[in-house]
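[1] Provided below are the primary sequence and the corresponding predicted coordinates.
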Amino acid sequence: MTTHNASTVLVTGATGGLGAETCRRLAAAGHTVWMGVRTLEAGYDVAGKIRVDSPDADVRVVELDVTSDDSVTAAYRAVSESGTGLDVLVNNAGIAGRVAAPTDTVPTDFLPVFGVNLLGPVRVTHIFLPLLAQSPSPRLVMVSSGMGSFAVTNDPARIESTLHGLVYPSSKAALNMVATMYAKALPSIRVVAVDPGYTATALNGFSGTQSVEDGTDAIVEACTADSPAGMFIDRHGPVPW
């Protein structure tokens, strides 16, 4: 995999799971990493752990709640005024919501999940777009899921086909559509949606079948590779919509 020179990356939801591991790997590779976090103390803790293994890592913490216009706007000011620029925006923050069978799901179950998983990426992208557009090689990475793929969730060979729910899968399916529309509207920005795979994180009670490092393979590739294998990818290559 051929990669670009060091760039500046902002990752939302950076204090745990896929977000923290993505920050660790990118910082270790020499990229400047902004960790978007809801709680500064937690962010500083993760950043400190990254520096233990990579003392020269340029890891910066910025308070960022993807559900708040004011919070994201303040984060934008902090990043833009720092002078680092922004080359890659990784919309990673996500929640699973209430676990319920489709027949037990009610409309209010959708609100918090769509607020983070769909409206969060739209809010962060909209506010950070002016800074991202100044990069010579801008990238927009949406951390989606195989649960958002109609093909994957209907493939009996995939574990996703056995996981039934209305809310989380539909939020990721909607995010995939948003990604395709951004790609059409922003031809100068490389837009990639990523399926990390069924990764053991707090989102699923650590029931996933692969490690968090494996889960970040496709995210890191989307951030750094000269030619991502497709617009919707996992660690093995293109994912069907």
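    Looks like it came in fine.

[2] Every contact and neighbour count from this point should use C-alpha atoms.
    Fine.

[3] And the contacts of stretch 198-205?
    Under the contact criterion CA atoms under 8 Å, 6 or more residues apart in numbering, stretch 198-205 has outside partners 17-18, 95-96, 206-212, 214-215.

[4] distance between the ends of it?
    Separation of the first and last residues of stretch 198-205 by CA to CA, to the nearest Å is 11 Å.

[5] Tell me how many other residues crowd Thr105.
    15 (other CA atoms under 10 Å).

[6] should've said Gly19
    Gly19 has 25 nearby residues by other CA under 10 Å.

[7] So it, which state does it fall into?
    Under DSSP: H, G, I helix; E, B strand; the rest coil, the three-state class of Gly19 is helix.

[8] What residues does it make contact with?
    Gly19 touches Val11, Thr12, Gly13, Asn92, Ala93, counting by CA under 8 Å, 6+ apart.

[9] Inside strands: which ones of the residues you listed?
    Among the contacts of Gly19, DSSP state E puts Val11, Thr12 in strands.

[10] would you list the contacts of Gly19 in JSON lines and tack on neighbour count and distance to Val59?
    What follows is the contacts of Gly19, written out as JSON lines (neighbours: other CA atoms under 10 Å; distance: CA to CA, whole Å):
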{"residue": "Val11", "neighbour count": "24", "distance to Val59": "11"}
{"residue": "Thr12", "neighbour count": "28", "distance to Val59": "13"}
{"residue": "Gly13", "neighbour count": "24", "distance to Val59": "14"}
{"residue": "Asn92", "neighbour count": "25", "distance to Val59": "17"}
{"residue": "Ala93", "neighbour count": "24", "distance to Val59": "18"}
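
[11] and here's the other structure:
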Amino acid sequence: MTTTLITGANKGLGFETARRVLAAGHTVHLGARDPERGRRAADRLGARFVQLDVTDDASVAAAVKTIESEGGLDVLVSNAGIEPRRPDGSFVDPAQTTADAMRAVFETNVFGMVRVLHAFLPLLRRSAHPVVVNVSRGLAATAALADPRSPAHFYPDVAYPSSKAAVNMLTVQYAKAFPGIRINAADPGFTATDLNHHTGTQTVEEGAEVIVRLARVGADGPTGTFQNAAGVLPW
């Protein structure tokens, strides 16, 4: 039986990924910051809820103890993330982006990912076929944002794509450091979720496709890659 932890899984891509890997036979720990929302989502799916705030050391440590006591971990899907938009869904002007605002985004999207992998690494190393999926975005690709012909060129925010570029670099470096673990980055595409105020052009079912695929790779599967639904992407 494969056991999977998904962070930020009470809604959106995380929830859909949980639903799909459960259907594939995985035991799923649904991670969420908010206990009420997390338990409600887990109950809907038949998953196991674990309270997990990726920005909090104590919360992550407690989640490790819980999952270890329930049998260990095979697959880690680092999905929790934030995007700095105003309440009306508009972007923050780069001229108004402060170091503190950048730090807040990196605390969840980057440092949170590092915190969770570092904490769960001993459990993953005990697995016969450990897998890590880091949820990134196509916006991490500098070439796309720099190219006026690219659909991504319009994207004005500074913090979010910078954080996802860091996620991609973490994926490359971790994959080299831990060759016994399949570690890949997933680009779910422009998916309509609460994160982007449902401005995305894809459904969560479409967006979760690549995450689920990478969560289910075998011991001889790819590692150190950046992929979307169509296949491998350039970094």
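    Great, that's in hand. Everything quoted here is computed from the prediction, not taken from an experiment.

[12] Just name the closest of the contacts of stretch 198-205 of structure 1 to Pro138 of structure 1, please.
    Leu18 (21.3 Å; CA to CA).

[13] in structure 2, what residues pair with the longest helix seen in structure 1?
    Ordering each helix of structure 1 by length in residues (DSSP state H) puts helix 167-185 first. Here helix 167-185 of structure 1 aligns to structure 2 at residues 159-177, judged by TM-score structural alignment.

[14] show me the contacts for the residue nearest in space to the middle of structure 1.
    The C-alpha lying nearest the average C-alpha coordinate of structure 1 belongs to Asn92 (CA atoms, centre = their mean; 2.1 Å). With contact taken as CA under 8 Å, 6+ apart, Asn92 of structure 1 is in contact with Val11, Thr12, Gly13, Ala14, Leu18, Gly19, Met142, Val143.

[15] quick one: the helix or strand just after the longest helix of structure 1 to helix 167-185, angle?
    Next helix or strand after helix 167-185 of structure 1 toward the C-terminus (DSSP states H and E): strand 190-194. On the basis of axes from the mean of the first three to the mean of the last three CA atoms, to 10 degrees, strand 190-194 of structure 1 is oriented at 160 degrees to helix 167-185.

[16] so where do the strands sit in structure 1?
    Using DSSP E, strands in structure 1 cover 8-12, 32-37, 59-63, 88-91, 139-143, 190-194, 232-234, 237-238.

[17] Distance to Ala173 of structure 1 for those - can I get that in a markdown table?
    Shown next, in a markdown table, are these (distance: least, CA to CA, whole Å):
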| stretch | distance to Ala173 of structure 1 |
| --- | --- |
| strand 8-12 | 19 |
| strand 32-37 | 24 |
| strand 59-63 | 28 |
| strand 88-91 | 15 |
| strand 139-143 | 11 |
| strand 190-194 | 11 |
| strand 232-234 | 12 |
| strand 237-238 | 16 |
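
[18] Mind checking the ones you listed for the one nearest to Ser149 of structure 1?
    strand 232-234 (9.6 Å).

[19] quick one, what contacts the most far-flung residue of structure 1 relative to its centre?
    Going by CA atoms, centre = their mean, the residue of structure 1 most distant from its centre is Thr103, 29.4 Å out. Going by CA under 8 Å, 6+ apart, Thr103 of structure 1 touches no other residue.

[20] corresponding residue for it in structure 2?
    Aligned partner of Thr103 of structure 1 by TM-score structural alignment: Ala95.

[21] Do a quick rundown of the helices in structure 2.
    Going by DSSP H, structure 2 shows helices at 12-23, 35-45, 57-69, 99-106, 112-126, 142-146, 159-177, 204-215.

[22] Let me have those helices in TSV, adding distance to Thr2 of structure 2 as columns.
    Output for those, formatted as TSV (distance: least, CA to CA, whole Å):
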stretch	distance to Thr2 of structure 2
helix 12-23	10
helix 35-45	17
helix 57-69	13
helix 99-106	30
helix 112-126	12
helix 142-146	35
helix 159-177	21
helix 204-215	10
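
[23] measure Thr209 of structure 1 to His164 of structure 1 for me?
    17 Å.

[24] Same check on Thr199 of structure 1?
    Distance from Thr199 of structure 1 to His164 of structure 1, by CA to CA: 17 Å.

[25] and the nearest residue to Ala183 of structure 1 once chain neighbours are set aside, how many neighbours?
    The spatial neighbour of Ala183 of structure 1 that comes closest, neighbours along the chain excluded (CA to CA, 6 or more residues apart in numbering), is Val191 at 5.5 Å. Close neighbours of Val191 of structure 1, defined as other CA under 10 Å, add up to 27.

[26] How about the contacts made by Val191 of structure 1?
    Arg139, Leu140, Val141, Met142, Ala179, Thr180, Tyr182, Ala183, Met231.

[27] Thanks a lot, catch you later.
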